[in-house]
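In: Provided below for reference: sequence and predicted model.
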Amino acid sequence: MKNLLFVLVLLFSSQAIAGFDLGNKETKKTVTVQLKWQHQFQFAGYYMAKAKGFYKAHGLDVKFKLPEAGVNPIQQVLKGYADFGIGTSELLLEYAKGQPILVLGVIFQHSPLALVSLKRPDIDVITDLAGKKLMIEENSSEIYALLQQSGLHSDDFQYIQHDFSINSLMDGSVDAQTVYTTTEPYAMSRSGIQYQTFSPRMAGIDFYGDNFFTTQNLAHKDPQTVTAFRSATIEGWRYAMQHIDETINHILSHYSTDRSRDALTFEAEAMQKLMRIDLIEPGHMSRYRWKHIASVYQDIGLLKSTPNLDKFIYQEQNIIDNYTTELQYLLAFLIGTLVVLLASAYLTQRFFRLQTQLSTMIDQSPIAVMLLNEQFEIMEWNLQAEKTFGWRASQTINHNIFDFLVIEPHKPRVQQNLLSVLDSQQPIQIENKNYTITGQEITCHWSNAPFHINGEKFIICMAVDVSELRSLKALTMEKAVFVSDNSITNEEFLQRLVNTMQLCLQIWEESTSKSKVQFAEDSGLWRVSLDGSTAKTRTLDKYLSTSSIPQKPRWKQVINTANFILREFPNHPKCQLLNEYKQSIRKPED
């Protein structure tokens, strides 16, 4: 067998070298990339993939096409005017309509798209945009989702076509406009302009941003080009984010841009927080995150149901499709079969040994433990889980936890938690309500951690029923703090709001080491104003002391602030206390 394998490998190698030279890149294929904005650091990965020869090494000559006012970048690709494009998560909506879109990768794990307005007496909260002129760029469905969740529909404001600048906002031609939080806010701050930001994330709408894509037609017709472009692009992004100064120098010297060096540096640093390349590979995307985005679209009525994502999300093309002769196909098949058989024999033995060890550990655990695959289907379900929830293992294996275990109101939050475990590969804790086999709702504290077997991703979920503890704590708090909900005084109410805000700021500073101004900007809940050249958080500051908090406070905004902190830093040891503070807020009767 060894001799046969050696002969096949030698024969295949000689055939490949003679008839299918993968290294021959003398003939380059020209492709066009449709950008969605003017030249800036937002597209650094594509620039550096070209500058460092990554595209060239893959046989590509890449041209960049700037957007035009009134022209939809997605349609440019679909109509064949460009081969590749960069789009928002609205690509999913187009795909659901039957458009042959293929998403190749994600650049921003969190979208930087937001609405911004100048600081004015008549615009304080997002609902104040009713009746105003809003300049919104193409493919901004997450902005419309934010407006809709705030009670504003398309007939409640005047839509203005975007002109790719902030001049219209500055001269008052429009009242608010879409921006990227990585760019325009810098220019306004440097100009001494006082502004406020309304981010979709403040409403729990957390989408992907800058997804690079092509068409299914091109992928089918020329899979080598699509695979080459994707690989070189990811390589370019990795290089750009690891060599920011060099990349900025290249942009300034090779592309016409109105961005200064400081502005590009600000943009690069802001992008690092949205890309998280310290945890996530550039281009990475999750099927389950796309499903979550689809569920948000469904909630706001933009999508009737989640489409099948098999043709929407890029999957690596099988290299066998690239072979040009029957002989090469046969040789590849034979070699592949031999290698798979040999590898499978080893891996199968090792897998079952690991699986046996893991099953023993899970079964003997004193707490409820289950093992989920990437589809959130149960692979293991221990004896304690049977006691806690009532279902036997045979009734749960291969079933999705969202089909029977998680109560409906908590499904989006739990799904986002599990997606974060898969994306970040970090353990995350969460507390939510679950069903038992009798239909009873119980509160469980979950510790969810990533686990790998032979390259496959799993999640180990450990649950403790804390229902009795929560009931006892609630009863204790009710006796100690609330004589009755109606008996709370306005002074007590204001004190609870101040306590909650102080703790929010404390958790923020301990978790990020960033300023109060950054806290206000990142949460999107508190206005930042400029006093000369100094950024101030005057409104937020009032809520940090009982001597300055308004007598008629925006108490729901305090709750939203607590929710922001709980969502961003769920593992902080003080989050449980913050949640209790939040739950203690009861508005007194007038």
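Out: Received, thanks.
In: C-alpha only now, for contacts and for neighbours.
Out: Will do.
In: After the longest strand anywhere in the chain, heading C-terminal, what element do we hit next?
Out: For the chain, the longest strand by residue count, based on DSSP state E, is strand 441-453. Next helix or strand after strand 441-453 toward the C-terminus (DSSP states H and E): strand 456-465.
In: picking up where we left off before, quick one: list the elements packing against the longest strand of the chain.
Out: Strand 441-453 sits against helix 411-424, strand 428-435, strand 456-465, helix 467-480, with contacts defined as 3 or more C-alpha pairs under 8 Å, 6 or more residues apart in numbering; DSSP states H and E.
In: Summarise which helices and strands the very next helix or strand once past the last one is packed against.
Out: Spelled out, it's helix 467-480. Downstream of helix 467-480, the first helix or strand assigned by DSSP H and E is helix 490-512. On a contact count with 3+ C-alpha pairs under 8 Å, 6+ apart, helix 490-512 meets helix 516-523, helix 555-568, helix 575-583.
In: Pipe the ones you listed into CSV and attach mean neighbour count per row.
Out: Formatted as CSV, the helices and strands packed on helix 490-512 follow (neighbours: other C-alpha atoms under 10 Å):
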stretch, mean neighbour count
helix 516-523, 18
helix 555-568, 18
helix 575-583, 16
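In: take a look at this one as well, against the first:
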Amino acid sequence: MKFARSCAALVFALTASLALLPTSASAETKLKMTLNWKFEGPQAWFFLAQEKGYFKAEGLDVQIDSGEGSAASIPKVASGAYDVGYGDLGAIIEMASKFPASAPVAVYMMYNVTPYVVAVKANSPYKTLKDFEGHTLGGPGNDAALKLFPVVAKAAGVDSSKVNITNMAPNLREQMLMRDQIDGAFGFMLTVAFSAKAIGIDPDKELRFIKYADSGVDSYSNTLFFSQQIVKNHPEVVQGFLRAVNRAIKEVIANPEPGLDLVMKRDPLLNRNIERERLIATYKLQMSSPEIARIGLGDVDDVRLKRNIDLIVSTSNLTRTPALTEVFDRRFLPPRSERPSKL
């Protein structure tokens, strides 16, 4: 049985490796990428890198698929269904602890400001996470804030067993909150705010946000990550991908409109004005930690990353603490001089 499993693993690894080799017809390496969420403004740089040929210039043919949540993209890459993903670092840390042989590796940090919140109605009595004991919180099953709740609850002294959790489709989250079907909604602050705005809710007047950061969870969030197989055996693929994305990020920040054109091309039913606001708010609020003036966008502070790892390991009662390099590998980043220092 062990021999059979070993053979199966070898066949899988060889198949994955062969899939990355350029075909004679295209001479390009094919990659499958899963996003963090459905198509939206803050993904504009990926579409720009694809449409303007930046991936192609690096010898890459990248297929970009929408996602189902920031935590959901990690197992998709770990399983081999995708080569590269965009999603939550906390989920990578947990998988690196539990399944070190298959966990993907983060290579470019995008959201360096903690985005996780519980959204409540502006006139609700809930002020802190402790107030939700005996009440109901809800969110999509793959939402990263929901997945991280046991960690922040323990850090904030909340008995999570006393909090009722319910799941819903992503498009129902804000509606259920406003109809009092849930007392609070898990999510990224900007995702909830702009999803609310898209259905006629004024988030500035009708919502409040209880931030995880106020409970001492100063965590990184969305990051680009690759499978271990590619990181180890095809470093040039990772480097080329990051060069293309980094180039596109700078262009979108300088002029968002071409990137928004491509977002709208993928989902014409989106509200362009709302997606523009969402995009700009994302890079100004979620990607603009003061630390990037020192280390540049894409990199992490090792001391802060170690705190992130230790917090998730301790509060989730994990038995293994992954090394920093198992979670984040900066070797593939474009040179510091080429990465943004201010957004």
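Out: Here it is on my side, so go on. Just so it is clear, the structure is predicted and the values come from calculations on it, not from any experiment.
In: Mind checking the TM-score on these two?
Out: Once superposed, the chains reach a TM-score of 0.76 (TM-score structural alignment, normalised by the length of structure 2), with 298 aligned residues with a C-alpha RMSD of 3.2 Å.
In: related to what we said a few turns ago, of all the helices and strands packed on strand 441-453 of structure 1, which lies closest to residue 345 of structure 1?
Out: For those, proximity to residue 345 of structure 1 was assessed by C-alpha to C-alpha; strand 456-465 is nearest, at 17.4 Å.
In: Return the set of buried residues in the closest one.
Out: Across strand 456-465 of structure 1, burial judged by 16 or more other C-alpha atoms under 10 Å covers 458-465.
In: do the same with stretch 155-169 of structure 2
Out: Within stretch 155-169 of structure 2, the residues that count as buried by 16+ other C-alpha under 10 Å are 155-156, 158, 160, 163, 165, 167.
In: just to revisit the earlier point, okay if I get the helices and strands packed on strand 441-453 of structure 1 as JSON lines plus distance to residue 281 of structure 1?
Out: Converted to JSON lines, these look like this (distance: least, C-alpha to C-alpha, whole Å):
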{"stretch": "helix 411-424", "distance to residue 281 of structure 1": "10"}
{"stretch": "strand 428-435", "distance to residue 281 of structure 1": "20"}
{"stretch": "strand 456-465", "distance to residue 281 of structure 1": "15"}
{"stretch": "helix 467-480", "distance to residue 281 of structure 1": "39"}
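In: Nearest to residue 358 of structure 1 among the ones you listed would be which one?
Out: Among these, the nearest to residue 358 of structure 1 by C-alpha to C-alpha is strand 456-465 (10.6 Å).
In: now that closest one: which residue numbers in structure 2?
Out: Aligned by TM-score structural alignment, strand 456-465 of structure 1 falls on no residue of structure 2.
In: again, but for stretch 224-236 of structure 1
Out: The aligned range for stretch 224-236 of structure 1 in structure 2 is 236-248, by TM-score structural alignment.
In: before we move on, what about stretch 477-492 of structure 1?
Out: Under TM-score structural alignment, there's no match for stretch 477-492 of structure 1.
In: Can you show me the helices along the stretch 1-150 of structure 2?
Out: 2-20, 44-51, 54-57, 73-78, 89-98, 144-155 (DSSP state H, counting those that start in this stretch).
In: Now tell me what touches the first one from outside.
Out: The contact list for helix 2-20 of structure 2 (C-alpha atoms under 8 Å, 6 or more residues apart in numbering) reads 29-31, 80, 229-230.
In: Please narrow the residues you listed to those residing in strands.
Out: If you go by DSSP E, the contacts of helix 2-20 of structure 2 have 29-31 in strands.
In: what packs against the longest helix belonging to structure 1?
Out: Longest helix of structure 1, by residue count under DSSP state H: helix 326-363. If you count contacts as 3+ C-alpha pairs under 8 Å, 6+ apart, helix 326-363 of structure 1 packs onto helix 2-19, strand 378-381.
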